[in-house]
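In: I would like the atomic coordinates for the input below:
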Amino acid sequence: MKTDKPRVAIQGIRASFHEEAAFRYFGENIETIECNSFKQTFEALKNKEADYVVMAIENSIAGSILPNYSLMMGYSYPVVGEVYVPIQLHLMALPGVRFDDVKYVTSHPIAIRQCIDFFDEYPHLKIVESNDTAACAKRIRDEQLTDTVAIANTLAAQLYGLDVLERRIESNKLNFTRFLILTTHENNKKKGPANKASLCFQVNNEVGALAKVLNVFCHENVNMSKIQSMPVLGKRNEYNFYVDIEWEEAKQFDNSIRQILKYTHNFNILGEYQQYIEDDSPKPQTKPDNTKRYITVKKIE
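Out: Have a look, this model is predicted:
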């Protein structure tokens, strides 16, 4: 039964960074749809099991998540927003567990790499990789593991009843992940006037072809905040260029699009949306409730 709450598909489980991103964008009054993979989040949207998808697209340390660009093109759902989440990683264990008794550390491989400086000081610990930070915290709770610690966020510690043994163990304290918000065309309701867009296009394999497009942005005073290239599958020397642009007046965007159409082919506007602006006001640290707001999507073969 559909409720008035937005149904938001995420990769991972409760208290993952994807859910934290969903809370930051929509608020906590949502219904989270847990999915095992990014592809499943899009399938949930396609099958009307979700109203939105929240998907990580880049990390300030690990870089772009390239397969997710292909998913965006393959499903053609519009991007309607973005949100940035600071990645703060904590070491957590069952209540009463002492760090001296720990033998194993478990988390997502990217999270582990982001904390490598911390674990260099404890070479006796065995690293166990998993597919989700929050799932590692849940496993410790479910299996009552007294010799294992997880690397995850504050939400995971709160939800699964773990004690934080050490806070902020990530090597780079300025680490963040950018998430995109996608939905169906029927549900594409903008929050306000767009001032940012994500584009995808190809140019001819000749001298200056890409420069012509970039010069258009420069001439129209449109800021290009990101550019990412990916080979076109099965075609030699052909690339898709994924570009994010920002503008102050709508006519700057409109003029740019009209002009670059002359220099590109297979041109797509992946979405027009409002640029994310960090709200510096303090956010309440509330413990997630235990009401049944979560649905798990069955594995799609």
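
In: CA atoms for contacts and neighbours, from now on please.
Out: OK.

In: mind checking which helix or strand residue 8 is in?
Out: Taking DSSP states H and E as the definition, residue 8 sits inside strand 7-11.

In: just how off-centre is that strand within its chain?
Out: Chain-centre distance of strand 7-11: 11 Å, with CA atoms, centre = their mean, to the nearest Å.

In: what's that strand in contact with?
Out: Contacts of strand 7-11 from elsewhere in the structure, counted by CA atoms under 8 Å, 6 or more residues apart in numbering, are 18-19, 22, 30-38, 40-42, 44-45, 49-55.

In: second input sequence below; structure requested for side-by-side comparison:
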Amino acid sequence: MGNKKLRVACYGARGAYTYEAMEKQFGNREKEVIFCPLFEDVVKAVREGQADYGVVPMENSSTGGITEVYDLIQHYDCAIVGEQMVKIEHVLLGVPGATLDDIDTVYSHPQGFAQCREFFMEKRNWKQQPYFSTAQSAEKVAREGKKNQAAVASRTAGRLYGLQVLKDAIAFNSSNYTRFFIIGPAMEIADDADKITLVLSVRHESGALYHVLGYFFYGGMNMTHLESRPIKGKPFEYFFHIDVMGKLRNPANAQTLRGIESMSTYFKILGNYPSYTHKEES
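Out: Okay, the predicted model is just below:
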């Protein structure tokens, strides 16, 4: 990725989990961070040349895939060049001096609420207000300074915006992780790239998907993720977004993918990049 100053579009704000993923990916590289309130803003910034790279969440271990991200990467013709994994540790944040008894309104991203649903089952009288991101929710609560307002976000966000922790560890899954995509305007295939993300569609007939996926099995390629998305204008027909372990430069893997492409009505490789597991083990 060279030594020039990077421009990185990052979903959310300072203190967001996406920001942590960006720091893990780019380390101490000199960079200008462009914060974006919407997933689409991140992808557009990369596509239109306003950013060299973008960082977006795409899957949570508790609540599953963030399907909008798949659609945006495909729609704007961006490429996946890396992935990161961040442990999600939600806390309830309020202004200094507030207590749980003061709270009646809570802000967070919808995913934040979903990942803490058991906690909020016990707080049915609280109003849950969806907001752009967890970090932006913390910033809003801090900016407005109202004792009745709280945010679901990280401890880091609380520290950055001067909030106090009202309740610790409110996510229902203590092993809660989010996977993030690092996207660019074009594919970058590093020597240690070992994961491929692709999107395909198949004929709308019995057994079509089964036969296509069989290529992965017989080709010895381990499929790690499968997500379906409806095709606009074609009711009950779908794009399938697939993650599989493999290397485009490996002749056997390339042959398997050519076989899959021949069986598909639409086929596109979105990226071949180093997996998070690979980086952690190296």
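
In: contact partners for the closest residue in space to residue 273 of structure 2 that isn't next to it in sequence?
Out: In space, and not counting its chain neighbours, residue 273 of structure 2 is closest to residue 193: 4.2 Å by CA to CA, 6 or more residues apart in numbering. With CA under 8 Å, 6+ apart as the criterion, the residues that contact residue 193 of structure 2 are 246, 247, 272, 273, 274, 275.

In: average distance between the helix of greatest length in structure 2 and structure 1?
Out: In terms of residue count, the longest helix belonging to structure 2 (DSSP state H) is helix 251-263. Once the two structures are superposed, the average separation between helix 251-263 of structure 2 and the matching residues of structure 1 is 2.0 Å (mean CA distance after the TM-score superposition for structure 1).

In: show me what whichever strand or helix holds residue 105 of structure 1 is packed against.
Out: Secondary structure assigned from DSSP H and E places residue 105 of structure 1 in strand 104-107. Contact here means 3 or more CA pairs under 8 Å, 6 or more residues apart in numbering; DSSP states H and E; on that basis strand 104-107 of structure 1 packs against strand 126-129, helix 133-143, strand 148-152.

In: how much space between the nearest residue to residue 134 of structure 1 once chain neighbours are set aside and residue 250 of structure 1?
Out: Beyond its immediate neighbours in the sequence, the residue positioned closest to residue 134 of structure 1 (CA to CA, 6+ apart) is residue 16, lying 4.9 Å away. The gap separating residue 16 of structure 1 from residue 250 of structure 1 is 36 Å, by CA to CA, to the nearest Å.

In: so which of the two has more stuff around it?
Out: Under the neighbour definition other CA atoms under 10 Å, residue 16 of structure 1 and residue 250 were set side by side, and residue 16 has more, 23 against 13.

In: that one touches residue 153, doesn't it?
Out: Yes - using CA atoms under 8 Å, residue 16 of structure 1 is in contact with residue 153, at 7.5 Å.

In: which neighbours do the two share?
Out: Residues touching both residue 16 of structure 1 and residue 153 (CA under 8 Å, 6+ apart): 133, 134.

In: center of structure 1, which residue is that?
Out: With distances taken as CA atoms, centre = their mean, structure 1 has residue 56 as the residue nearest its mean C-alpha position (1.7 Å).

In: element containing that one?
Out: With elements taken from DSSP H and E, the one containing residue 56 of structure 1 is strand 52-59.

In: okay, now the nearest residue to residue 138 of structure 2 once chain neighbours are set aside: neighbour count?
Out: Setting aside the residues directly before and after it, residue 138 of structure 2 is nearest to residue 151 in space (CA to CA, 6+ apart), at 5.3 Å. By the criterion of other CA under 10 Å, residue 151 of structure 2 has 35 neighbours.

In: now do the one 10 residues further on
Out: Counted with other CA under 10 Å, residues neighbouring residue 161 of structure 2 total 21.

In: contacts only, for the closest residue to residue 87 of structure 2 other than its chain neighbours.
Out: With CA to CA, 6+ apart as the measure, residue 177 is the residue that lies nearest to residue 87 of structure 2, at 4.3 Å, once sequence neighbours are left out. Contact analysis of residue 177 of structure 2 by CA under 8 Å, 6+ apart lists 60, 61, 62, 85, 86, 87, 88.

In: go again using 6 Å as the cut-off
Out: 60, 61, 86, 87, 88 (CA atoms under 6 Å, 6 or more residues apart in numbering).

In: those residues: which two are farthest apart?
Out: Pairwise distances across those (CA to CA) peak at 10.5 Å, for the pair 61 and 86.

In: which SS class is residue 46 of structure 2?
Out: Under the three-state scheme (DSSP: H, G, I helix; E, B strand; the rest coil), the conformation of residue 46 of structure 2 reads as helix.
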